[in-house]
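K.L.:
give me coordinates for this.
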Amino acid sequence: MFDMRRGVTDMSQRVQSLHHLIFGICVVVGAIVFIVMFYSIIAHRRSKHPEPAKFHESTAVEVVWTLIPTLILIGAAVPATMTLIDIEDNSDADLTVLITASQWKWHYQYVEAGIGFYSNLTTPLEQINNVDPKGEYYLLEVDNPLVLPTNLKVRFLTTSDDVIHSWWVPDFAVKQDAIPGFINEAWTRVNTPGVYRGQCTELCGMNHAFMPVVVEVRSEEDFLSWIDDQRLANELAGEAAVAARSRDWTMAELMPMGEDVFLTHCATCHQPDGMGQGIKYPALAGGVIPTGPVEAHLERVMNGLAETEMQAWAPQLSDLELAAVITYERNAWGNDTGDVVQPLTVYSAR
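P.N.:
A predicted model of the protein is given here:
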């Protein structure tokens, strides 16, 4: 509670030890200075009629009070510099993960494995809106955590699709800004399996608090098995996407799916009842886009709108998910257009 978190990496523990060293030096120096100051105030107060000293200078004293602070600063600077050099040494990594931030989620891409996915907050809206009690990991739970292996050096490349974010996991002593148009680097080597949580630490908009970071660290064997599972899942997802495009879906099938997609990805801004939040997050109930031409609705959802917080969802959702959510938006909250968007239509519009 009153100390830096020790963390689970060698670097986080070095940072804590360095903090203890420098904090200890500051406490000792501060104690000496205040002891001498208060002693002088009390021992030489006016009521004792002190006689001032009759000397003008002392070369020896000046050398001592110059030399001691110099040695103290060197003693603190050497380990601090060595630690900073090691923190910035991103070479010889065993694994590279590209972390791309956007409002308000993370995308993780395993560069060598060719696997990528989005990580979204899963805390229920009922908890956020104070309808249900807060869970144990309130605002610190996601659908897809970043999975890392133990005992391997992992390099993080961070960037952003929109505004400045910052990826932070305190147990790793890693905090790196994600800046549009730039790629920053950091690294870690985790020794202990477990689940570690962090957050975005750069104010990035209305839902800044809804960008948790969750990292699941597994043994090397479990991690390699997970990589194989993800590759298989991607292959199956591709087959499922082809199957979804090969048939016609009914409104009764798409509406529940679309509602789930909407509540997961859209409701935070546009609200569960589709009423929106002012001009910035316009209402979808009776809105121009959801009740207008289907082509314009597809364009807006798939490609977003420049210079606004409306994201491009085409890279993030499947054809079936996009078809479902657009069908839902066009037929919920009294819109009742009767339009049913098919996955094949979405695929053709990509």
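K.L.:
please make it C-alpha for all contacts and neighbour counts, starting now.
P.N.:
OK.
K.L.:
list the buried ones in the longest helix along the chain?
P.N.:
Assignment by DSSP state H gives helix 10-43 as the longest helix of the chain. Neighbour counts over helix 10-43 (16 or more other C-alpha atoms under 10 Å) mark 10-16, 18-19, 21-22, 25 as buried.
K.L.:
distance to residue 130 added to the residues you listed, as TSV?
P.N.:
What follows is these, written out as TSV (distance: C-alpha to C-alpha, whole Å):
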residue	distance to residue 130
10	40
11	39
12	35
13	38
14	40
15	38
16	37
18	41
19	39
21	44
22	43
25	46
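K.L.:
and of those, the nearest to residue 156?
P.N.:
Nearest to residue 156, judged by C-alpha to C-alpha, of the buried residues of helix 10-43 is residue 11 at 15.0 Å.
K.L.:
ok, the closest one - contacts?
P.N.:
Residues in contact with residue 11 (C-alpha atoms under 8 Å, 6 or more residues apart in numbering) are 87, 172-173, 188.
K.L.:
now the other sequence, so there's something to compare against:
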Amino acid sequence: MKRLTNVLSIVLGTLPTFVFSFTAQAAESGGKAVSDLNLRPGVTEISGQVYDLHMLMFFICVAIAVVVFGVMFTSMYLHRKSRGAKPAHFHENVKVEIAWTVVPFLILVFMAVPAAQTLIAMEDTTEPDMTVLVTGSQWKWHYKYMDSEVEYYSLLATQQEQITNRFEKGENYLLEVDRPLVIPTGQKVRFLITSEDVIHSWWVPDFAVKKDANPGFINEAWTKVDEPGVYRGQCAELCGKDHGFMPVVVIAKEPAEFNTWMSEQEEALRKAKEEEQRLLAMNMSIEELMAEGKRVYNTACAACHMPNGEGLPGVFPALKGSPMVMEDQLAHIDIVLNGKAGTAMQAFGKMLSLKEIAAVVTYERNAWGNNTGDIVQPKDVNAIATGE
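P.N.:
So this is what the prediction gives:
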């Protein structure tokens, strides 16, 4: 009994500190996020329903715990040996057995009704205003707007110097990307979620959306955001070495602003195609290729093959001194374009432009002392890509 009293005194003694910390976090966040210790209400109707359901279940569990432990501790106190209590001897009590069967059943039914309503609403992807195909791959996201030709990859934008502790970490460390997903407010957006390689999980807490991205399968989710803003998430599945470097950033814009953004993306896509055709008819200097190639390599390749090109022994092959890089230019271009089945080397043909692939191959063949002197032009990459 003395030990139990000590434990209770410790718990009750720390309660004011916990409550103060909880309240302080809520005040600092401006009321948007209650605490890191609880679910967030989110910014959508569904996320609000999920939060309310969570709190309902929490309070039901608290009430049950209070009743059960109250009865238990009261019985332990009133019927302890020091008061001369004698243990009762009984085997069966039909009324008690009926009670502890019926009461939990009724509680579960009471909990199941709102839970089923929320789950049904979460899975209702019918009649969307727009659809976005979300494809995960190691370690980035690809977004394709199904009603237009706009599609792009979204990669981690946090600087390597922050990751290696050479620079001070930014406000959104590991939760920032170069190209966020943009959606309109006030419209139902359906997500078709899949993967190119391993299992990923697309998770945005403020939307109450968390869906696995399985290779060969398509899962569906949806959201309807009422307030413009920037909403962050990340891959919630252990998908490999750089699992922690696969953030999700969604920007919700007013419909008029979103339409303007979409028009800009379509115009940029048209210009990119024109630029690609122009590049096919010209030759870039090695200085241009090396500068662009270094940028592309540090963004897309350095995570596996390392900034010094030496790779990770036994995991990712070195490019420095590699026989393929040093000798077989066609195979080098092909593996960057199409990847290599059964390995972590993915295809960059859809992710990088002809110019970027030509530049990074040129860079890899002339950096870190490789010095092959080879120059790869966009037309060389196009010839392999089209089989000409």
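K.L.:
what TM-score comes out when they're superposed?
P.N.:
The TM-score (TM-score structural alignment, normalised by the length of structure 1) is 0.96; 350 aligned residues with a C-alpha RMSD of 1.5 Å.
K.L.:
so where is the longest helix of structure 1 in structure 2?
P.N.:
The alignment of helix 10-43 of structure 1 onto structure 2 (TM-score structural alignment) spans residues 45-78.
K.L.:
just stretch 144-152 of structure 1 next, same as before
P.N.:
By TM-score structural alignment, stretch 144-152 of structure 1 lines up with residues 179-187 in structure 2.
K.L.:
just the buried positions in that stretch, please.
P.N.:
Buried-residue list, stretch 179-187 of structure 2, by 16+ other C-alpha under 10 Å: 179-187.
K.L.:
what's the answer for stretch 197-217 of structure 2, then?
P.N.:
For stretch 197-217 of structure 2, burial by neighbour count (16+ other C-alpha under 10 Å) applies to 197-215.
K.L.:
what segments of structure 2 are strands?
P.N.:
130-137, 140-145, 151-154, 181-184, 189-195, 200-204, 209-213, 219-223, 229-235, 247-253 (DSSP state E).
K.L.:
make TSV out of the ones you listed and add distance to residue 170 of structure 2.
P.N.:
As requested, the strands of structure 2 are arranged in TSV below (distance: least, C-alpha to C-alpha, whole Å):
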stretch	distance to residue 170 of structure 2
strand 130-137	25
strand 140-145	20
strand 151-154	19
strand 181-184	21
strand 189-195	29
strand 200-204	20
strand 209-213	25
strand 219-223	28
strand 229-235	15
strand 247-253	14
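K.L.:
which of those sits closest to residue 110 of structure 2?
P.N.:
Nearest to residue 110 of structure 2, of these and by C-alpha to C-alpha, is strand 209-213 at 24.9 Å.
K.L.:
pull the distance from the closest one to the chain's centre.
P.N.:
Averaging C-alpha positions (C-alpha atoms, centre = their mean, to the nearest Å) puts strand 209-213 of structure 2 9 Å from its chain's average.
K.L.:
residue 173 of structure 1 contacts residue 7, correct?
P.N.:
Yes. Contact criterion C-alpha atoms under 8 Å: residue 173 of structure 1 and residue 7 qualify, at 7.0 Å.
K.L.:
for the residue at the greatest distance from the centre of structure 2, give its distance to residue 71 of structure 2.
P.N.:
Computed with C-alpha atoms, centre = their mean, the residue of structure 2 farthest from its C-alpha average is residue 84, at 60.9 Å. Applying C-alpha to C-alpha, to the nearest Å, the value for residue 84 of structure 2 to residue 71 of structure 2 is 19 Å.
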